[in-house]
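In: generate coordinates for the sequence data below:
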Amino acid sequence: MENNKILKIKEYTISSTDCFFLDNNVWMFLFCPLGNYQKKKQSVYSNFFADILSHRATIYINSLVLSEFANTYLRLDFQLWKRMPENCRADYKRDYLQSEQYAATASLILAVMRNILKVSERMPDNFNSVNLDLLFDHFKIIDFNDSYFIEYCRSCGKNMLFVSDDKDFSKIDCGNVKVLTM
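Out: The predicted structure is shown next:
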């Protein structure tokens, strides 16, 4: 499906009146040093993020994005921790969650999330106002959370710009929601 609402971030001119909602994959590029991968994407999203901040545009966030961020970060750390010979057969819940590594990483994640919250505005999750029919239609094609985020942005009534590194959004009709990506 061709979607004319998918825009390249390098071609988008930010305005101080813009409202952005960043997907977890973008927050990971910005604030997860463990990843330390795809340097070009990190650079592009970091520059775009700095541009949003310099224009004093608004970045919104909700609890689901923070949950995805924390869980993705922890799972990445767990995979790295499991590479150590003594942890190669470790179980996430039984072993990792009881480890000093988990405690240290969780503390780091909390500090990072506090920094994310300093540059963003918390929004309610609006599940009650999300169009479930559209969400479920999207879910037939793309990930449930991604489906939710599109409908969430649509339901906010702020002409929200959704920033994501996920190419799946070209597979669905995003309606009036503009998706900005590399």
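In: C-alpha from now on. contacts and neighbour counts both.
Out: Noted.
In: and Glu121, how far from Asp51?
Out: 17 Å (CA to CA, to the nearest Å).
In: swap in Ser43?
Out: Distance from Ser43 to Asp51, by CA to CA: 12 Å.
In: wait, isn't Asn24 in contact with Phe69?
Out: Yes - here Asn24 reaches Phe69: they are 5.7 Å apart, a contact under CA atoms under 8 Å.
In: my hunch is that Leu180 is in a helix, does that hold up?
Out: No - Leu180 is assigned strand when assessed by DSSP: H, G, I helix; E, B strand; the rest coil, not a helix.
In: correct me if wrong: it contacts Leu161.
Out: Yes - the criterion here is CA under 8 Å, and Leu180 meets it with Leu161 at 6.9 Å.
In: overlap in contacts, those two.
Out: Between them, Leu180 and Leu161 share no contacting residue under CA atoms under 8 Å, 6 or more residues apart in numbering.
In: now the other sequence, so there's something to compare against:
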Amino acid sequence: MTDRTDIFAGDDPFEIARRWLAEATETELNDPNAMALSTVDADGLPNVRMVLLKDITDDAFWFYTNYDSVKGQELQGAGKAAIVLHWKSLRRQLRVRGTVTRDDGPEADAYYASRSLKSRLGAWASKQSRPLSSRTALMAEVAKMTARHGTNPPRPPFWGGFRINPVEIEFWADGAFRLHDRFVWRREDPDKAWEITRLNP
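Out: Sure thing, here's the model as predicted:
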């Protein structure tokens, strides 16, 4: 596509996404990897919340959470999700839709081990998305988990990674007079070639 130049240039959407994230890391004040994650429940009712993107590999976007949380259950139930990263400093956004797979293998173990001790213990203590009587009760649970697991807690069996394998990736950049630039990469499934289309703003 002849006019896909500058920030949109490249033959690999994952490489473009990594480049945009690296640029955002230099310009965003807080959490350049913050993304809105959209799921649906069993009735098809949408749900969205902010989570942190942890990696962009050559075929997927990765994040980590509690498998028993609402988002964890919805991700596993539907097997599909969408994310958007919006960088105000760059006036850009990245949208992704695709299939979701759970990953609780070595990558999840390594990421869990890299987190601070308090975050690792917090993952054990929090029954994410379920009712909580008070913050005091939560801190008591943290203390109990600290006593049980010490300074090297293993990764909880209910906590780990999800990977989104995209069937659609859209790159959006702000344009004068709201004449934005949008390029969408689409494929029927992860084994097929990408088709690239410029979209109207």
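In: TM-score of the superposition?
Out: Once superposed, chain against chain, the TM-score is 0.27 (TM-score structural alignment, normalised by the length of structure 1); 96 aligned residues with a CA RMSD of 6.1 Å.
In: okay, how far is it across stretch 54-63 of structure 1, tip to tip?
Out: End-to-end for stretch 54-63 of structure 1, by CA to CA: 25 Å.
In: which stretches of structure 2 form strands?
Out: Here structure 2 has its strands, by DSSP state E, at 34-40, 46-52, 55-56, 61-66, 80-87, 92-103, 159-173, 181-186, 195-199.
In: how about the second one, which residues are buried there?
Out: For strand 46-52 of structure 2, the neighbour count (16 or more other CA atoms under 10 Å) marks 51-52 as buried.
In: report all helices and strands that that strand contacts.
Out: Strand 46-52 of structure 2 makes packing contacts with strand 34-40 when contacts are defined by 3 or more CA pairs under 8 Å, 6 or more residues apart in numbering; DSSP states H and E.
In: can you spell out which helices and strands pack onto the strand it packs on?
Out: Under the contact criterion of 3+ CA pairs under 8 Å, 6+ apart, strand 34-40 of structure 2 touches strand 46-52, helix 70-78, strand 80-87.
In: so which of the ones you listed is nearest Lys144 of structure 2?
Out: Closest approach to Lys144 of structure 2 among those (CA to CA): helix 70-78, 24.1 Å.
In: quick check: angle from the closest one to strand 34-40?
Out: 50 degrees (axes from the mean of the first three to the mean of the last three CA atoms, to 10 degrees).
In: quick one: helix 70-78 of structure 2 to strand 46-52, angle?
Out: Here helix 70-78 of structure 2 runs at an angle of 120 degrees relative to strand 46-52 (the same axes, to 10 degrees).
In: figure out which of the strands of structure 2 is closest to Leu117 of structure 2.
Out: Of the strands of structure 2, nearest to Leu117 of structure 2 by CA to CA is strand 159-173, at 15.0 Å.
In: is it true that Arg18 of structure 2 touches Phe61?
Out: No - at 10.1 Å, Arg18 of structure 2 and Phe61 do not qualify as touching, with contact defined as CA under 8 Å.
In: more crowded one of these two?
Out: Between Arg18 of structure 2 and Phe61, counted using other CA atoms under 10 Å, Phe61 has the larger neighbour count: 21 against 15.
In: can you give me the distance of the more buried one to Leu85 of structure 2?
Out: Taking CA to CA, one finds Phe61 of structure 2 at 12 Å from Leu85 of structure 2.
In: count the residues that sit near Thr181 of structure 1.
Out: 21.
In: surely it and Leu7 touch.
Out: Yes - Thr181 of structure 1 is within contact range of Leu7, at 6.3 Å (criterion: CA under 8 Å).
In: in stretch 72-91 of structure 2, what's buried?
Out: By neighbour count on 16+ other CA under 10 Å, the buried set for stretch 72-91 of structure 2 is 72-76, 79-87.
In: out of those residues, which is nearest to Ala140 of structure 2?
Out: Nearest to Ala140 of structure 2 among the buried residues of stretch 72-91 of structure 2 is Gly72, at 24.6 Å by CA to CA.
In: which residues touch that closest one?
Out: Contacts of Gly72 of structure 2 (CA under 8 Å, 6+ apart): 65-66.
In: any idea which element Ser147 of structure 1 lies in?
Out: Per DSSP states H and E: Ser147 of structure 1 is located in helix 144-156.
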